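Q: please find the sequence and the predicted model below.
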Amino acid sequence: MIIDSVVAAAEPLLAGRQVTDAVLGLSLTAMELDGEDIGVSYVLRQNLPAGCSIFGFAQEIIGKPAFEVASLVVKGQDDAQRAVGMAVITAATRGLNLPDEKKTPNPFGLNVRPGDTVGMIGYIPPVAKEIATIADRVIIFDRGLSSHGGEGAAQAYPMELQSELLPECDLMLITGTTLINNTLDQLLDWCKKAREIVLVGASTPMIEEAFQSTGVTALAGSWWDATYKQEMFKRLSLSCGISHLREMMIKKLVPVSA
């Protein structure tokens, strides 16, 4: 699976490093490595187990070797543990020379053409609205909206139509959380027609080598300005979302070679 390639590619970046701080919010989790590099991941709440003290694992991660904690993205027992692992990996990408996302006419540098069908896995309202002004059709799938409703639920297609509709898409935007819930590999298998596939969001591990020959053409993720660390962790502990962290975000867009 692709997530195994991600973990293997991240291992050299995490060698000798340590988790020095952490915060697990209701929407996002963040990990700090060696008192300097911060990584963030979305928390998929829909399938978390019930109970009061079931997330006690987090009491033990500070001070642990970074790669051991990162391995939770594969070995974790639930989506909270897997999010912690992914946040460590996104923090590790600060050790890479990654290009900033440049201002382009379309989101994430997509070459959207009239007549295109664009698929989105994970609803991003402003992006969907902008793309819809050019593309012929925008097909949105969002597991959380489909199962629990919420703003944008009316725009989301039933999840059971993925295998039917995704093969029609010319372009794809796929949330990085599909690595956390182990759905990315199947999604890519349905998207073989797509000429561009961009993995997007804070949960995207921007390690190009892990995605070569997968069909993914770009990785759109974020670094975080550690000078905001105290305020950032406070907001995360109060259940903030990405929109509350915009000024701390350093957007990146990494092309993936075929």
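A: Here it is on my side, so go on. Model, not experiment: these values are computed from the prediction.

Q: rest of the way, CA atoms for contacts and neighbours
A: Noted.

Q: what's near enough to touch S239?
A: Contacts here follow CA atoms under 8 Å, 6 or more residues apart in numbering; on that basis S239 touches G25, L26, S27, L28.

Q: one more: I121?
A: Contacts of I121 by CA under 8 Å, 6+ apart are I140, F141, D142, M172, L173, I174, T175.

Q: tell me who's in contact with the fifth one.
A: When you say that, I think you mean L173. Per CA under 8 Å, 6+ apart, neighbours of L173: V118, G119, M120, I121, I197, V198, L199, V200.

Q: for the chain, which segments count as strands?
A: 19-24, 28-33, 37-42, 117-121, 137-141, 171-175, 196-200, 218-224, 249-255 (DSSP state E).

Q: make a markdown table from those and add distance to F67 to it.
A: Shown next, in a markdown table, are the strands of the chain (distance: least, CA to CA, whole Å):
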| stretch | distance to F67 |
| --- | --- |
| strand 19-24 | 9 |
| strand 28-33 | 11 |
| strand 37-42 | 14 |
| strand 117-121 | 28 |
| strand 137-141 | 32 |
| strand 171-175 | 23 |
| strand 196-200 | 23 |
| strand 218-224 | 19 |
| strand 249-255 | 23 |
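
Q: alright, now check it against this:
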Amino acid sequence: MFVHQLIHQKAKERADGLEVVDVRIGLGYTLVELSNGSAGLSYSFTKETSPKDCTVMKEAGDLVGKPAGYILDKILSYNLTDSSLALACANAIINKDIKQNDIDIIDLVRGEDKVVMVGYFSPLIEPLKNKAGKFIICERNPRGDALPDFAEYFELFDCDIAILTATSIINKTIDSLLDMIKKARIIAVMGPSTPMDRSVFKNRITHACGSIVKNIELAKRIVSEGGGTKRLKPAIEKRCVY
């Protein structure tokens, strides 16, 4: 099974009786709140969404009250808005009650390590540049010193540490990225879109580092107003499962 299929399976096992209480599809993130008092986040692929008319989500206005399982089924879609919505729903289920720990990926980096980051995690860039022997960023829309995403195949092949954006679950590239990694000591999937359960990655990763929504009302407001990761900080708490 592929990663998104395993996420679907794992979340549906715990979705019985759960209903959607609220949905926010913002410019930066998508949020789903469930009837068990939890909420989950997922990245919104707004740049890649090209609706044929002014409607991005065909079911807008009809999502609240739907069974969680109905929303989870959308992770099997190739529509990025549907997939993001489903992952947010899955995260509301999978990430509920994840306990806090003090793990920091930076602390695991050795001076001789080659670190490859797929995606752009701004707060980690300078610390990794300063600590790693070699640090490379691969990004679909390169900025600064980042390489284009087609460099991933060559750079992940021999890296010691791989840091992968969880948005790769939404566009279903995560399995390909994991296949490219041959010798890494540490493989971390990171970002608020991360389902923090290593088994859904077929235990091919060492760390699943995501977030739980602590202040749901604040998070909903920030998402609705177009906020991104930086603005969401007061409403979420980072967690890491390893």
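A: Now that the structure is in, tell me what you want to look at. This one's a predicted model, so the numbers in the text were calculated from it and none came from an experiment.

Q: TM-score of the superposition?
A: Remark: TM-score between the superposed chains equals 0.93 [TM-score structural alignment, normalised by the length of the second structure]; 240 aligned residues with a CA RMSD of 1.6 Å.

Q: before we move on, back to that, winner for burial among the strands of the first structure?
A: When these are scored by mean count of other CA atoms under 10 Å, the highest mean neighbour count falls to strand 37-42 (a mean of 28).

Q: distance from the chain centre to that strand, please.
A: 10 Å (CA atoms, centre = their mean, to the nearest Å).

Q: elements contacting that strand?
A: Strand 37-42 of the first structure sits against strand 28-33, helix 79-92, strand 218-224, with contacts defined as 3 or more CA pairs under 8 Å, 6 or more residues apart in numbering; DSSP states H and E.

Q: what sits closest to the residue most central in space within the second structure if chain neighbours are left out?
A: Taking CA atoms, centre = their mean, the centroid of the second structure lies closest to S193, which sits 2.3 Å from it. Excluding its sequence neighbours, the residue lying closest to S193 of the second structure (CA to CA, 6 or more residues apart in numbering) is S42, at 4.3 Å.

Q: mind checking what the one you found lines up with in the first structure?
A: Aligning on TM-score structural alignment places S42 of the second structure opposite S41 in the first structure.

Q: N215 of the second structure and A235 touch, don't they?
A: Yes: contact criterion CA atoms under 8 Å: N215 of the second structure and A235 qualify, at 4.8 Å.

Q: which one's more surrounded, those two?
A: Neighbours were counted for N215 of the second structure and for A235 using other CA atoms under 10 Å; A235 has more, 18 against 15.

Q: quick one: map the more buried one onto the first structure.
A: Per TM-score structural alignment, A235 of the second structure is aligned with M248.

Q: correct me if wrong: that match contacts D225.
A: Yes: with contact defined as CA under 8 Å, M248 of the first structure reaches D225; the gap is 5.3 Å.

Q: ok now stretch 193-204 of the second structure, how far from the chain's centre?
A: The answer for stretch 193-204 of the second structure is 10 Å, by CA atoms, centre = their mean.

Q: just the terminal-to-terminal distance for that stretch.
A: 18 Å (CA to CA, to the nearest Å).

Q: now do stretch 13-33 of the first structure
A: Taking CA to CA, stretch 13-33 of the first structure runs 11 Å from one end to the other.

Q: how far does that stretch sit from its chain's centre?
A: With CA atoms, centre = their mean, you get 15 Å for stretch 13-33 of the first structure.

Q: alright, that wraps it up for me.
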